[in-house]
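Colleague: model the following, please.
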Amino acid sequence: MRKLVFFAFFITYCTILTAQIQDNYSPFDDGKLLRDKIQNPIANMLSVPVSYHLYLGDRNTNIIYFEPIIPITIFKKWQVITKTVIPLMNIPTRSGYKNGLGNVKFISTITSAKKKGFSWGFGPAIMFPAVKEILGNNKLSIGPSIIALKQTNGLTYGLAVQNYFSIVGSHTKPDVNILEAQIMVSQNFLDHWYVYTNPHITVNWNAISNKQWSVPLGVGIGKLIPNRYLPINLKAGVYKFVSHPTNADWLVQAQATFIINSK
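Modeller: All right, here's what the predicted structure looks like:
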């Protein structure tokens, strides 16, 4: 509990300390600039994030994520933001390391086409069975997805939540009831630099009590590289697990997002 309180105090202090050094922001720009859009998962932006996650423990786990994000306008005032999460996994097992495709997730969010400082959305999320049983859950699962975030003067903070429930699969396989929540906090600096924390918290409600929660705490730094043809957002962070169902102690992340189109 002390770690959680200290971490919350640290983030709050850094946010207040750096809030005075923003450049060229006005209330009319909140959420509209590209440096804001890269912090907003439901911005009207066609992009392809590619990330690498290294879970450090007695035996390390390696995962590469491809996460294409596609905005689709459905009405004049509304759009659907689709995100597909494709994990390529390398995980330790009793018989050695196993490689393959994990649970592919498809998340669609209905949101307003006109973004301001506050963004919100909702929609269905689908989790497909893993190709190999050892690499993930083995039932088709669906559930609700919601997101809300605020952007003001270079500061972004918000929350995205999904909960998956199994609907189809062998009765010999465990049922799925998994909550995934991502906390989003970032602060922009000069020259397109920013600091952020995006802990991805998961809860397996069907697991035994001491194996339910995965909670990382940490911080990262990133930079937007503007380019007329293909802007790129680069970031990297380090997280310490305060709770994890396996023996993982640390998580190291690195991500490159290729921005194909932003409106």
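Colleague: please make it C-alpha for all contacts and neighbour counts, starting now.
Modeller: OK.
Colleague: how about residues contacting the helix or strand Leu46 falls within?
Modeller: Assigned by DSSP states H and E, Leu46 belongs to strand 45-56. Residues from elsewhere that reach strand 45-56 (Cα atoms under 8 Å, 6 or more residues apart in numbering): 37, 60-71, 248-263.
Colleague: so Gly218 touches Gly237, yeah?
Modeller: Yes. The criterion here is Cα atoms under 8 Å, and Gly218 meets it with Gly237 at 7.2 Å.
Colleague: residues shared between the contacts of those two?
Modeller: Common contact partners of Gly218 and Gly237 (Cα under 8 Å, 6+ apart): Thr197.
Colleague: picking that back up, cross the contacts of strand 45-56 against helices and list the overlap.
Modeller: Within these, residues falling in helices by DSSP state H are Lys37.
Colleague: pull out the buried members of the contacts of strand 45-56.
Modeller: 37, 60-71, 248-259 (16 or more other Cα atoms under 10 Å).
Colleague: tally of neighbours for the closest residue to Val176 other than its chain neighbours?
Modeller: Among residues not flanking Val176 along the chain, Ser166 sits closest, at 4.8 Å (Cα to Cα, 6 or more residues apart in numbering). By the criterion of other Cα atoms under 10 Å, Ser166 has 21 neighbours.
Colleague: measure Ser166 to Leu159 for me?
Modeller: For Ser166, the distance to Leu159 (Cα to Cα, to the nearest Å) stands at 23 Å.
Colleague: scan this protein for its longest helix.
Modeller: Per DSSP H, the chain has its longest helix at helix 2-18.
Colleague: chain center to it, what's the gap?
Modeller: Chain-centre distance of helix 2-18: 21 Å, with Cα atoms, centre = their mean, to the nearest Å.
Colleague: next up, for comparison:
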Amino acid sequence: MAKITLALSAAAALAFSVSASSAQESGNDLAKQLSNPVASLISVPFQFNYDSGYGPEDGNRTTVNIQPVVPISLNDEWNLISRTIVPVIWQDDIAGSSGRQSGLGDITQSFFFSPKEPTASGLIWGAGPVFLLPTATDDLLGAGQFGIGPTAVVLKQSGGWTYGGLANHIWSVAGEGDRPDISVSFLQPFLSFTTANAWTFGLNTESSYDWKNDQWSVPINLQVSKLVTFGAQPVSFTAGARYWAESPENGPEGWGVRLAVTMLYPK
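Modeller: As a prediction, this is how the structure comes out:
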């Protein structure tokens, strides 16, 4: 009986060890997929951002970006990745003594046509259109213009490393006649490392250049994420800091904060 009990205990310990190892590997893989903007993975991030230093009144803005990513299989070789950014904004004196505004900002909708398999050299890429939708509920929360343009992403994943870049350019093609036209380029080079136990350390910029006003916005983001599982539900938690290396006149200055919770729905 003692030998049987010992054997059963050893088998249980081995099964637990294999299960834990498998779960860790699964978590590591999901965490790496989160670093890939065109991964075949449904995710719903809720991203909190706080920035200050706007204008002469030292205004501030809090933005919660709801950013669902939905991959759609087109055939055996191609995916269509839908990436949506829905900003919900609270701001105070961002344009001098402009008071407080809150509500929905302009929605950005991107579509990437992306091969399901990397290239022979390991490159992952996607390209397609991007749209700016004038959904803001207040003039100071959006541009009042409908915009369209191209977007593309290219990256490589090797070991725990992910590096690459995402870019788009949006021109306004319709909108309110008394609002200025838009011609803005967005550049997001990124670098991250994911550990075996699903920690991810990332560095990126989310820079934009306003061609109409000849102005750069260059926030540098440093963040750390951890993927955990609640029952069968994987969730990623992110915390980070942002430094505004360059911003438009009366734009944000100094340091900002980013926090995020991302729900994952692997196939």
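Colleague: ok so, going back, the residue nearest to Val176 of structure 1 maps to what in structure 2?
Modeller: If you follow Ser166 of structure 1 across to structure 2 using TM-score structural alignment, you land on Ser172.
Colleague: go ahead and list the helix or strand containing that match.
Modeller: Secondary structure assignment for Ser172 of structure 2, by DSSP H and E: strand 161-175.
Colleague: quick one: that strand to structure 1 mean distance?
Modeller: For strand 161-175 of structure 2, the mean deviation from structure 1 after alignment is 0.6 Å (mean Cα distance after the TM-score superposition for structure 1).
Colleague: helices or strands up against that strand?
Modeller: Contact here means 3 or more Cα pairs under 8 Å, 6 or more residues apart in numbering; DSSP states H and E; on that basis strand 161-175 of structure 2 packs against strand 123-133, strand 145-158, strand 183-194.
Colleague: quick revisit: just want the angle from the longest helix of structure 1 to strand 177-188.
Modeller: 30 degrees (axes from the mean of the first three to the mean of the last three Cα atoms, to 10 degrees).
Colleague: could you give the angle of helix 2-18 of structure 1 to strand 155-168?
Modeller: In terms of direction (the same axes, to 10 degrees), helix 2-18 of structure 1 departs from strand 155-168 by 140 degrees.
Colleague: which residue in structure 2 occupies the aligned position of Asn99 of structure 1?
Modeller: Using TM-score structural alignment, Asn99 of structure 1 sits opposite Ser102 in structure 2.
Colleague: longest strand of structure 1?
Modeller: Assignment by DSSP state E gives strand 78-93 as the longest strand of structure 1.
Colleague: who touches that one?
Modeller: 42-44, 59-74, 97-114, 135.
Colleague: would you mark the buried spots in that strand?
Modeller: 79-92.
Colleague: go on, stretch 185-195 of structure 2?
Modeller: For stretch 185-195 of structure 2, burial by neighbour count (16+ other Cα under 10 Å) applies to 185-194.
Colleague: stretch 203-215 of structure 2 now?
Modeller: 203-209.
Colleague: residue in structure 1 matching Ala260 of structure 2?
Modeller: For Ala260 of structure 2, the aligned position in structure 1 is Gln255, judged by TM-score structural alignment.
Colleague: distance of its match from Gln39 of structure 1?
Modeller: 13 Å.
Colleague: my guess is Lys105 of structure 1 contacts Pro124. True?
Modeller: No. Counting by Cα under 8 Å, Lys105 of structure 1 sits too far from Pro124 to count as a contact (10.7 Å).
Colleague: sorry, back to before: tilt between the strand holding Ser172 of structure 2 and strand 123-133?
Modeller: Using the same axes, to 10 degrees: strand 161-175 of structure 2 against strand 123-133 is 30 degrees.
Colleague: any idea how far strand 161-175 of structure 2 is from the chain center?
Modeller: Mean-position distance between strand 161-175 of structure 2 and its chain equals 13 Å (Cα atoms, centre = their mean).
Colleague: quick one: contacts of it?
Modeller: 32, 35-36, 130-132, 134, 144-157, 181-194.
Colleague: now swap in stretch 255-267 of structure 2 and tell me
Modeller: By Cα under 8 Å, 6+ apart, stretch 255-267 of structure 2 touches 30, 41-52, 223, 233-244.
Colleague: please pick the buried ones from those residues.
Modeller: Those of the contacts of stretch 255-267 of structure 2 that meet the buried threshold are 30, 41-52, 223, 234-244, by 16+ other Cα under 10 Å.
Colleague: you'd agree Asp29 of structure 2 is in a helix?
Modeller: Yes. Counting by DSSP: H, G, I helix; E, B strand; the rest coil, Asp29 of structure 2 is found in a helix.
Colleague: contacts only, for the residue nearest to it when sequence neighbours are not counted.
Modeller: Counting by Cα to Cα, 6+ apart, Ala198 is the residue found nearest to Asp29 of structure 2 once chain neighbours are left out, at 7.9 Å. When contacts are counted by Cα under 8 Å, 6+ apart, Ala198 of structure 2 touches 24, 27-29, 31, 226-228.
Colleague: quick one on the thing from earlier: now the helices and strands packed on strand 161-175 of structure 2 in TSV, with distance to Gly177 of structure 2?
Modeller: Below are those laid out as TSV (distance: least, Cα to Cα, whole Å):
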stretch	distance to Gly177 of structure 2
strand 123-133	16
strand 145-158	9
strand 183-194	16
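Colleague: all good on my end, thank you.
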